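> Sequence plus the predicted model coming up.
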Amino acid sequence: MAIQFVLSMMLVLLHMQEALAQEISLAKLGCPRKCGNLIIKYPFGVGSSCSADQALELYCNASFNPPKAFLIHNNLEVLEISLKAGTIRIKHPIITACTNRSIAKKVILSGPFTFSYTENRFTAMGCNDLALISRKGYDFGGCMSFCNFTARDNSCSGINCCQTRIPPSLKFINASFRSAGLINDQKSCRYARYAFIVDQNWFRHLKDIYSVQTMEQVPAVLDWRPIGFCHSLGTVNLSTDSYRCGTNTFCTNQSMCSCIKGYEGNPYLPNGCQDIDECAKYGSNRCQQICSNTPGSYNCSCIDGSEPDGQYNCKKRDPHRHTKYSATEIMFKAMFAVTGVLLVLAPMWLCKVVKRKKMLKLKKKFFERNGGILLHQRVSSSDKNVETTKLFTSKELEKATDHYNADRILGQGGQGTVYKGMLTDGRIVAVKKSEKQDESKVEHFINEIVILSQINHRNVVRLHGCCLETEVPLLVYEFIPNGTLFQYIHDDNEDFPLSWDIRVRVATEVAGALSYLHFAASVPVYHRDIKSSNILLDDKYRAKLADFGTSRSISIDQTHATTKRVQGTFGYFDPEYFRSSQFTDKSDVYSFGVVLVELLTGQKPIMAPRPYDEGRSLVTHFVSAMQEDRLLDILDSKIGNDGEKEELKTFAKLAYRCLNLKGRKRPSMKQVAAELESLRMLNGSTIVQQHYEDVADFETELNEPWDITSTCTGSSQNHTIEVDENCTITVDHED
């Protein structure tokens, strides 16, 4: 009995030591393991030296009893950290109206954190209320609740309480309330109103859901898991090798670190995953007799007098059974076994060879159809820089985009879908996957590769390479994170308001890039589709010119490119090019002039109908204002008090000259770039000579049939005009 008692005590101590070791391994060595009731798990930690990244840093506030942990950069209380799910539970404020409490200040998440759209629900409580989810001034969701005080139950299905899902990748949220009655009285305050994001699992287990009305905060779930196959957390520098999983781990399909089978612990610590001793841990092995632990697994064996009966069991050995065989029997059995293996493996090998040949044949077919031969011809006749353009394999780009995961989509348009991806060397890229298209459009695709491969300018989007062995061609660009200039001009942006100084700087950078293309490139390039949606802003909000699918290279001694098919975008289209089919450098100048007017007025090239008869063309509206000396009346209200009056007029006069209907009277892009640079450097005291051109050309020709900027439909007796959903026109001149 004494021996059994000692063994039992040793077993209990062993389990306690194992549990303690597991708890210790969750936090970084030498760092706090708990803050109050919260178990701290690395990559989170109290202090910068205890966390994997500054965005995951916590501080433990000991003024509470027990102490409470807060995210140091978001000032949110942390209730729970989950390494397996890649989430944390925090306390989030309730938005109220018509109560004695003030409306809670909205929370804007920073770092890698977003509200989990699978774990949270947007919830509203009120009477005959429409609660709307708002972000950046736009309503994009909500729910409606109706009054019924006699049927107040603990469900939230639309009576006194309603719920709805939230969109993915949400970093901040606001809510507004409207009456759901016959009269839409937004200011009605007959009943109290509450709106909040809440952990749906916590909410549905409440005994009384209306107890939330007495609270100021409720639990919500945040995603913190990194994107990019466990290579990044928070704001880690992706240019270095930043693989964050420890030893004995693997990366899951959700980009989370996890211990491999046979190991347990914290997979984010260097040695956090420790071997499980299945032999010492009760119920962790299936051995019938003897268990021997191995790294990540275990082996079973039998005691003397017994022999294996399968992988785990044993049976008593028969002393009368003889196991000796003759040499002939052994040879026969070996030959039989080898023949059996060959009969099984041979069909599998043949099937694999046939499948590989079909795949190679299909890739070759795609390569030829997607313009591989055309690219080779262009390479042999172009600058040798084209040869440095990398041809990516389909497997490389599938891995970079997580098999074209919908969560990686950056944008979609008529030409295709753009995905965010990460190459094996850690570079973040944008992968453009074209829509299924006919072979007539392949030339545009190859043309963009050849053009961008010959350009090396800081304000032109860089092309890393392409992939031609897939069903649709793929282009790989540098990743430009901050969207298009069109969005910043025409959409309200709280994070980065477009001031006058920034507008002048962006215009100067784009003009410099176009001047380089026209005059400094080894082979002059005409862009042919200058518009604000083709101007991107990088991480430092520097301008990057993009989309060279319709661009043309010309020899130095040429003055224009003649095209049978006229292409362009409504509002930016050069009228002289439309009439003559001859695209010159001054056609790019005209389109750039429209961008300058956008920056001045904040209006779109195709405007909404106006009370006075100026049509819907921004150019017509601007020219009329310049002729009538009422420039200040059409300025964007966001810059009216921002720039100096003379500086604004100088900018407007430059745009006016760029929009001259006669291309020879427009300035060159080199002149435009120089004048903008002078305007920017001298803060309005420009030394550039200002002058007007004869405006009669505008008044005479604006009403002629070729003025097609007022609508997104068009036809002519001498042309066939096609218009796509992006207001891009293609005009075929009849022979």
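Ah, there it is. Residues are numbered from 1 along each chain as shown.
> alpha carbons only for contacts and neighbour counts from here, please
Fine.
> okay, now residue 581: neighbour count?
Using other CA atoms under 10 Å, residue 581 is surrounded by 20 other residues.
> My guess is it contacts residue 568. True?
No. The pair residue 581 / residue 568 is not scored as a contact, 11.5 Å apart, by CA atoms under 8 Å.
> Just the helices from the stretch 101-250 of the chain, written as ranges.
Taking DSSP state H, counting those that start in this stretch, the helices of the stretch 101-250 of the chain run over residues 200-204.
> now the residue nearest to residue 259 when sequence neighbours are not counted: how far from residue 264?
Computed as CA to CA, 6 or more residues apart in numbering, the closest residue to residue 259 that is not its neighbour in sequence is residue 249, at 4.3 Å. For residue 249, the distance to residue 264 equals 9 Å [CA to CA, to the nearest Å].
> Near residue 120, how many residues? Count them for me, please.
24.
> can you pull the contacts of it?
By CA atoms under 8 Å, 6 or more residues apart in numbering, the residues touching residue 120 are 165, 166, 197, 198, 199, 200, 220, 221.
> Against that first model, consider the following:
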Amino acid sequence: MILHSRVYATQCFTSTGTETIGESYMMDMQGSPFTFSATRNKFIAIGCDTIAQMSDPLYDNFMSGCTSKCGDMGNVRNGSCSGIGCCETSIPFNLKFFMLTLGSMANHTENWESNPCSYAFLADQDWFTFKYSDLSAGSFVNSTIPLVMDWVIGNQSCEVAVRDTHSYACGPNSNCSNSINGAGYQCFCKDGFEGNPYVPQGCQDINECEKGYNNSCYESAICTNTYGSYNCSCPHGYNGDGQVNGTHCTRDPKSTPLMSIIVGTGLSIIFLLVCIYFFYWGIKRRRDIKLREKFFQQNGGLLLQQQIASNQGVAEIAKIFTIKELKMATNNFHESRILGKGGHGTVYQGILSDGKVVATKISNIMDEGQIIEFINEVDILSQINHRNVVRLLGCCLETEVPMLVYEFISNGTLFERIHDRNAAYISWGTRLRVATETAGALAYLHSAHSTPILHRDIKSANILLDDDFTAKIADFGASRLVPLEQTQMTTLVQGTLGYLDPECLHTGLLTEKSDVYSFGVVLAELLTGKMSLILEGSGERKALAMYFVSSMENNNLLQILDVRIVSERNREELLVVAELARICLNVKGKDRPTMKEVAIELERTWSQHKSDEPSTSFNINATAQENLRDSSTINASCQESLGASGFLSLQIGR
């Protein structure tokens, strides 16, 4: 039986360690036929500074408990109740009364923000699954907790109870079973019967031969129901016992002529069906070939061939995949293989026949004008050879919607690592290296490549991370090749809100400084941990770029930095990168640095970071708090650091 209740103990503290709530709880089932099931219930405690006890203070029969502690909140795992954030233990048999109490080692002062309260309760072990969010305050307020209760008849064993025909509770066609949770017994219907074993004639015969019931008769055998059981037999003209695990039903030799007629007719029908199938398959195959040829031309296959012919080396890099290969690799493009969806298409994870893991991008349905964008992405990626740009392996043009096949990048996107609360934290050093690698790749696209390439959609969601957290720029669907003699070009505005260059948005003129602005937003994300569009209390969204620049102009840099990175690096690196982000976010493109200048400054900062001794690391302690109390000091230090580094050539100023 399931009993629903609000039985749990609670203990909460303030940030200074003062107890605000301290409630124990007890539950008494004495005098009833019910006991708390020892096999179905668990004693569970939740908290990061929690000592939980379960006892029987009236009779001092038992005391049990467990301890939960979170030395590092990053070690808390959903679904794990082994002592980090959650602990559990079993309860004794024949339990009718218990009390729950809670204690603490440090009054939750070490992790109050993440876990101000502890909870302890007895619950059905199949009901509760621990989640990180259970540690927050109020997570169990008004919660209804199911308990599994055992109940038995009397306090006698089956051997004793069956002797008293007046009090014995089990009816006909039932069996008696001794309780495993204390004294008493229970009744169950015998095999072949179902119903209520506690009433006269409550256990009724089951017709195992009806549809939906399991029986051991062979598929072609005849099932005959009997009282409490059933029999299997073979149909007329067959020999055997009809049991699946016995002798199967086999044809009686005397019925061979009839069997020959049946077999002959069956073979003729099969032959006719095979002929029809091959005829249909031939027509369908020719139709599929024509359809694939149509899609190949429709998806720009001829244009791609011209691009390959005009760019030596492309044919060696890009491979033309068949749709059959990609369906096998992605389990027919199953939803479980989806890695992400974006403005230019959906990406699936796949495994090729040679074991190589790839990412297959299916572009959104395109009109004829958008085919140029697709071929443009193939052409651009085929010409790029840089360790920080995702590598194109090939494409497929045999379907209505064209596909691209990339190398698989295993660690997700920079956006997920910064903004997903369940993702592992990345340090300032890793963030600085990712920014340096991304800037270097963009500088290569803008200046080192034979024909300048503008990405046009730089954002943290388009920066992938591999196993070593090496940055890989992805999604070139909106990119453009710019002839060397042109410094700017007029184009339709494309990109993502929060990252769009305001000057390009206003004039429609695209330059390499548009990518610089978008990269400045990414730097602001790395420094603050905030998204490109910030949701305010009124429900309106504000651009991170404006918020970041305004905060620096008002000497409020310290207040907006991500506290997790401020505590682990010296302030000079943070100040240099913050000022670099600010000048990248200048409204006028001519006031922004080039990506090459940005890459050089980040490379210098990264080199200094790698060479720093541990003693120079910047930790939030009493001295550091005093030094950083006046944010105007930060701005002055920033100007001084940038001047000393020779970065004044980028025309820093307001």
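Ah, there it is. Just so it is clear, the model here is predicted, and its values are computed rather than measured.
> on that earlier part again, now do the shared contacts for residue 249 and residue 264 of the first structure.
Common contact partners of residue 249 of the first structure and residue 264 (CA under 8 Å, 6+ apart): residue 273.
> tell me which element the aligned residue in the first structure for residue 566 of the second structure is part of?
In the first structure, the residue paired with residue 566 of the second structure is residue 640, using TM-score structural alignment. According to DSSP states H and E, residue 640 of the first structure maps onto no helix or strand at all.
> do the same with residue 59 of the first structure
Here residue 59 of the first structure, judged by DSSP H and E, is contained in strand 57-61.
> Check which residues of that strand are buried.
Buried residues in strand 57-61 of the first structure, counted by 16 or more other CA atoms under 10 Å: 57, 58, 59, 60.
> Can you lay out those residues as JSON lines showing distance to residue 400 of the first structure?
Below are the buried residues of strand 57-61 of the first structure laid out as JSON lines (distance: CA to CA, whole Å):
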{"residue": "57", "distance to residue 400 of the first structure": "29"}
{"residue": "58", "distance to residue 400 of the first structure": "32"}
{"residue": "59", "distance to residue 400 of the first structure": "35"}
{"residue": "60", "distance to residue 400 of the first structure": "38"}
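> between those residues, which is nearest residue 447 of the first structure?
Closest approach between the buried residues of strand 57-61 of the first structure and residue 447 of the first structure, by CA to CA: residue 57, at 48.3 Å.
> Tell me if I'm right that the closest one and residue 78 touch.
No. The pair residue 57 of the first structure / residue 78 is not scored as a contact, 11.3 Å apart, by CA under 8 Å.
> list residues touching both of those two?
residue 71.
> Which helix or strand lies directly C-terminal to the longest helix along the second structure?
Looking across the second structure with DSSP state H, the single longest helix is helix 256-298. Counting by DSSP H and E, the next helix or strand C-terminal to helix 256-298 of the second structure is helix 301-310.
> which other helices and strands contact the next helix or strand after that next one?
Downstream of helix 301-310 of the second structure, the first helix or strand assigned by DSSP H and E is helix 314-317. If you count contacts as 3 or more CA pairs under 8 Å, 6 or more residues apart in numbering; DSSP states H and E, helix 314-317 of the second structure packs onto helix 368-383, strand 392-396.
> Could you rerun that using 6 Å?
Of the remaining helices and strands, none touches helix 314-317 of the second structure by 3 or more CA pairs under 6 Å, 6 or more residues apart in numbering; DSSP states H and E.
> who touches that helix?
308, 382 (CA atoms under 6 Å, 6 or more residues apart in numbering).
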